[in-house]
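Visitor: Build me a model:
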Amino acid sequence: MTRSIPTEATVVIIGGGVIGASIAFHLAQSGVEGVVLLERDELACGSTCKAAGGVRASFSNAANIEIGLRGLEIYSQFGQLYGQEIDFHRDGYLYLLSDPTDVEVFTESVALQNAHGVPSRMVDPEEAKRISPLIETGGMLAACWSPGDGKATPESVVMGYAAAARRHGATIIRNCAVIDIASTNGTITEVITEHGRITTHQVVCAAGAWSREIGDMLGVHIPVTPMRRQIAFTEPLAELPDHSPSLTIDFPSNFYFHPEGKGLLLGWSDPDETEGFNLRFELEDWLLGLGEIAAIRAPAILDYGISTGWAGLYEITPDRNQILDRSNDIDGLLIATGYSGHGFLMGPASGEIIRDLYHGITPRYDITDFRLDRFSDVALAAGETNIV
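Guide: Now for the predicted structure:
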């Protein structure tokens, strides 16, 4: 069935996850008329709905710390701001460290975080176990505890931003895939969708793992690689601890868990995963790998079965940092993608940054390290993608 879509727009946002919804709200709120958001499926149905919901400021890069702090600030009052409850809890992040180099790096990062107002600190293994009772400390050297970090419900955040964007006049169109983007002499002229054409001179690519395809439509290389990540949920735990961090992460292995209902959410980044749009939830091999780590770091978890799970996509850039920029090659193209697993927590600041770039205003955050041209041949030759 062909649906009715606007024939023209001031700006078209491609992608209906947390990034796209936040951008739609911030643009519309700032007075931009004719904001149109296009989502190929349902809102929050891509990577956002598969996210673990973590929100943190415990980064090793000053700009990411500030962006994370903004996420924590906004999500802590999201219900009052947007009339949408998002189940935000600030129960902290705990990073388990068993490599001397990692201990050194985290110690330096904690100093940087403290300088920006983040109350993180290094703790010994015994205190780490008091904070996260399910862990075992064998082989651990130290841990990093960031009590101000937290988690929320990603889908609820998207719905809150989308509703607020509509109240400010934005149009949100679901089940409408972008087929192509036309340009003339380096200037965008229209967005071509499966339901018709929209005349516009401004496009925001917030398409997550699908961003490379959007860039290709305009001849702009957006170096985002899709990579499957799986999450599983345990059956209820008979002795679930009274308290547990928003996320406990075994840093060397990327195994993590947090309470979810009466059980646990379990995650692990399989180092043998290959790139691509594989969204099959394939538990057996993945669970074997996770089980080897859990047997050492949190063996009590192995006593419980898996009730369900899912697979989602990370949108990974070569340096694992996001792209927030205005294209130098195509007039009218703004890019907000490549968050490499951090998109949910960066949603609030990303909306503000793209709003400011749209209006020609210097953002309040230093986004120098997040420009697209850091991946150019010249930048790569100079080693300019070493962002930590």
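Visitor: CA atoms for contacts and neighbours, from now on please.
Guide: Fine.
Visitor: gap between Ile354 and Gly360?
Guide: Counting by C-alpha to C-alpha, to the nearest Å, the gap from Ile354 to Gly360 is 10 Å.
Visitor: Likewise for Ala115?
Guide: When Ala115 is compared with Gly360 (using C-alpha to C-alpha), they lie 30 Å apart.
Visitor: for Phe106, same thing?
Guide: 36 Å.
Visitor: what about these two, which has more around it?
Guide: Higher neighbour count among Phe106 and Gly360: Phe106, with 22 against 9, using other C-alpha atoms under 10 Å.
Visitor: residues contacting that one?
Guide: 60, 122, 144 (C-alpha atoms under 8 Å, 6 or more residues apart in numbering).
Visitor: Can you verify my assumption that the last one contacts Tyr95?
Guide: Yes. A contact is recorded between Cys144 and Tyr95 when judged using C-alpha atoms under 8 Å, the distance being 5.0 Å.
Visitor: So if I had to pick from these two, which one is more boxed in?
Guide: Applying other C-alpha under 10 Å to Cys144 and Tyr95 shows that Cys144 carries more neighbours, namely 25 against 22.
Visitor: in a strand, that's where that one is, yeah?
Guide: Yes. Counting by DSSP: H, G, I helix; E, B strand; the rest coil, Cys144 is located in a strand.
Visitor: do you know how far the residue nearest to Phe344 when sequence neighbours are not counted is from Ala381?
Guide: Sequence neighbours aside, Val18 is the residue nearest to Phe344 in space, at 6.2 Å (criterion: C-alpha to C-alpha, 6 or more residues apart in numbering). Going from Val18 to Ala381 by C-alpha to C-alpha gives 34 Å.
Visitor: And this one, please, so the two structures can be compared:
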Amino acid sequence: MPESNHSHYEVIIIGAGSIGTPAAFFLALNGIKTLVIDRAASPGQESNKRAIGGIRATHSDPAKIRLGLRSIEIFSTWKDTYGDDIEWYPGGYVFVAYREREEKILKELLVKQHSFGLNIHWLDKKQLLEVVPDLNPNNLIGGTYSPEDGSASPMLAVHAFYRHARRLGAEFHFNETVQKFTLKNGEIQAVHTDHATYTADIVINAAGGHARQIGELAGLDLPVFPDSHEAAITEPVTRFLNPMIVDIRPAPGSSNFYFYQHLTGQIVFCITPSPNIWGTDTEETSQFLPMVSRRMIEVMPRLKHIRVRRTWRGLYPMTPDGFPIIGYAQNPRNFLLAVGMCGQGFMLGPGVGELLARLVLNETEPDDEVILQILSPQRQFAGQEMLK
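Guide: Below you'll find the predicted structure:
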């Protein structure tokens, strides 16, 4: 593409991942002339392809609960509506409690979750073992179970959004890096890449782990800091596990871990490091597999016989309070932020994409205002989201 090329779009999205690609789909669905710019060769090549695929609405705040519920609705009906198999599987989520501390945390969260109408309930030991017979029964107190949560393939999903966005007229420019903004009169007047210059009415920052650098081009210091998390996948085995299992007990080197059996039979698992591993390093480590294996086998002894096929490492774009940042910047005022998803970009992506389209169209709904107030770029970053 020659440097002299100069095109105008109603919206330019920076980032073709878990947020930017659904946003392009919903914008194109509403007839908005949209361009997506990504430095990678195809959609979903950064954090999206490193996500393990869990999708839940069982959060602890109304913003992510509402976005999660809408995302589940979109994921679960996608195949019937658009024809693409994205490997949606409604296996549910189970948060286990082996100690009184976790029992207390989970039961307190239930009160808030029930107030938002979530289908999640406390199961005692006997009831939980009926749902997940292979849990280690020793010291098991019980856990929460949300049967309407599930999983899907991040890569199949992002490519489905991409194909339909293109069909509806959205443009995607890959292998292209945003280098500079022209700022004038409190707005982004032009977006300069290593290939061309573009103008737009609105620019959306959906750059995931690189969102802070994109913010700096507009003179913003976004509190989004990449944190490295490792994950792995096993050989496929006959299905024996339905829900995602989450253990929130802290242990040396980790604050929690989670695993589930994918629709195709593999066990996929991940751990949350403690302390955080800040930075953009995506090289696997030798510490991850021994650490997570011990924890997983303790909770589900049956797993000790399954062979691990591959490990990898991805970035969780974290914010100080564990909540995403969604909304317009004060300056530049046409800079729309959808950043800091804290590792939940895939599960929140469809709901966020739809919300961004309503923001662009200036057609927000009452529920949107609640979400936008909680996730406002101008908020005070205090407190911690309990199930981040």
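Visitor: Give me the TM-score for this pair.
Guide: After superposition, the two chains reach a TM-score (TM-score structural alignment, normalised by the length of structure 1) of 0.90; 376 aligned residues with a C-alpha RMSD of 2.1 Å.
Visitor: for the contacts of Phe106 of structure 1, which one is nearest Met227 of structure 1?
Guide: Closest to Met227 of structure 1 out of the contacts of Phe106 of structure 1 is Ser60 (23.0 Å), distances taken as C-alpha to C-alpha.
Visitor: is it true that that closest one touches Ser109?
Guide: Yes. When contacts are counted by C-alpha under 8 Å, Ser60 of structure 1 is listed as touching Ser109 (4.9 Å).
Visitor: Between these two, tell me which one has more neighbours.
Guide: Taking other C-alpha under 10 Å, Ser60 of structure 1 and Ser109 do not tie; Ser109 has more neighbours (21 against 18).
Visitor: what's the spacing between that one and Ala62 of structure 1?
Guide: 9 Å.
Visitor: Same check on Thr10 of structure 1?
Guide: 34 Å.
Visitor: Give me the more crowded residue out of those two.
Guide: Set Thr10 of structure 1 next to Ala62 and count neighbours by other C-alpha under 10 Å: Ala62 wins out with 19 against 15.
Visitor: can you tell me which residue in structure 1 aligns to Gly351 of structure 2?
Guide: Here Gly351 of structure 2 is matched to Ala349 in structure 1, going by TM-score structural alignment.
Visitor: contacting residues around the residue nearest to Phe344 of structure 1?
Guide: Contacts of Val18 of structure 1 by C-alpha under 8 Å, 6+ apart are 44, 48, 154-155, 157-158, 161, 343-344, 347.
Visitor: try 7 Å this time
Guide: Counting by C-alpha atoms under 7 Å, 6 or more residues apart in numbering, Val18 of structure 1 touches 44, 48, 157-158, 344, 347.
Visitor: Same check for the residues you listed, but in structure 2.
Guide: Among the contacts of Val18 of structure 1, the ones whose aligned partners also touch in structure 2 (both residues aligned by TM-score structural alignment, their matches' C-alpha atoms under 7 Å) are 44, 48, 158, 344, 347.
Visitor: And the closest residue to Pro90 of structure 2 other than its chain neighbours, how close does it get to Thr264 of structure 2?
Guide: Counting by C-alpha to C-alpha, 6+ apart, Gly150 is the residue found nearest to Pro90 of structure 2 once chain neighbours are left out, at 4.2 Å. Going from Gly150 of structure 2 to Thr264 of structure 2 by C-alpha to C-alpha gives 14 Å.
Visitor: neighbour count winner among those two?
Guide: More crowded of Gly150 of structure 2 and Thr264, by other C-alpha under 10 Å: Gly150, with 26 against 12.
Visitor: now that one: how far from Gln373 of structure 2?
Guide: 27 Å.
Visitor: So Pro350 of structure 2 lies in a helix, does it not?
Guide: Yes. Secondary structure assignment places Pro350 of structure 2 in a helix (three-state DSSP).
Visitor: got the contact list for it?
Guide: Contacts of Pro350 of structure 2 were listed using C-alpha under 7 Å, 6+ apart, and they are 22, 71, 74.
Visitor: any idea which of those is the one closest to Phe172 of structure 2?
Guide: The closest of the contacts of Pro350 of structure 2, once distances to Phe172 of structure 2 are taken by C-alpha to C-alpha, is Pro22, at 12.5 Å.
Visitor: wait, is that closest one part of a helix?
Guide: Yes. If the criterion is three-state DSSP, then Pro22 of structure 2 is within a helix.
Visitor: Next up, the contacts around it.
Guide: 161, 349-350, 353.
Visitor: How about Ile330 of structure 1?
Guide: 186-187.
Visitor: That one matches what in structure 2?
Guide: Match for Ile330 of structure 1 (TM-score structural alignment): Pro332.
Visitor: any idea how far Phe181 of structure 2 is from that match?
Guide: For Pro332 of structure 2, the distance to Phe181 of structure 2 (C-alpha to C-alpha) stands at 11 Å.
Visitor: what sits in contact with each of these two?
Guide: Shared contacts of Pro332 of structure 2 and Phe181 (C-alpha under 7 Å, 6+ apart): 188, 218.
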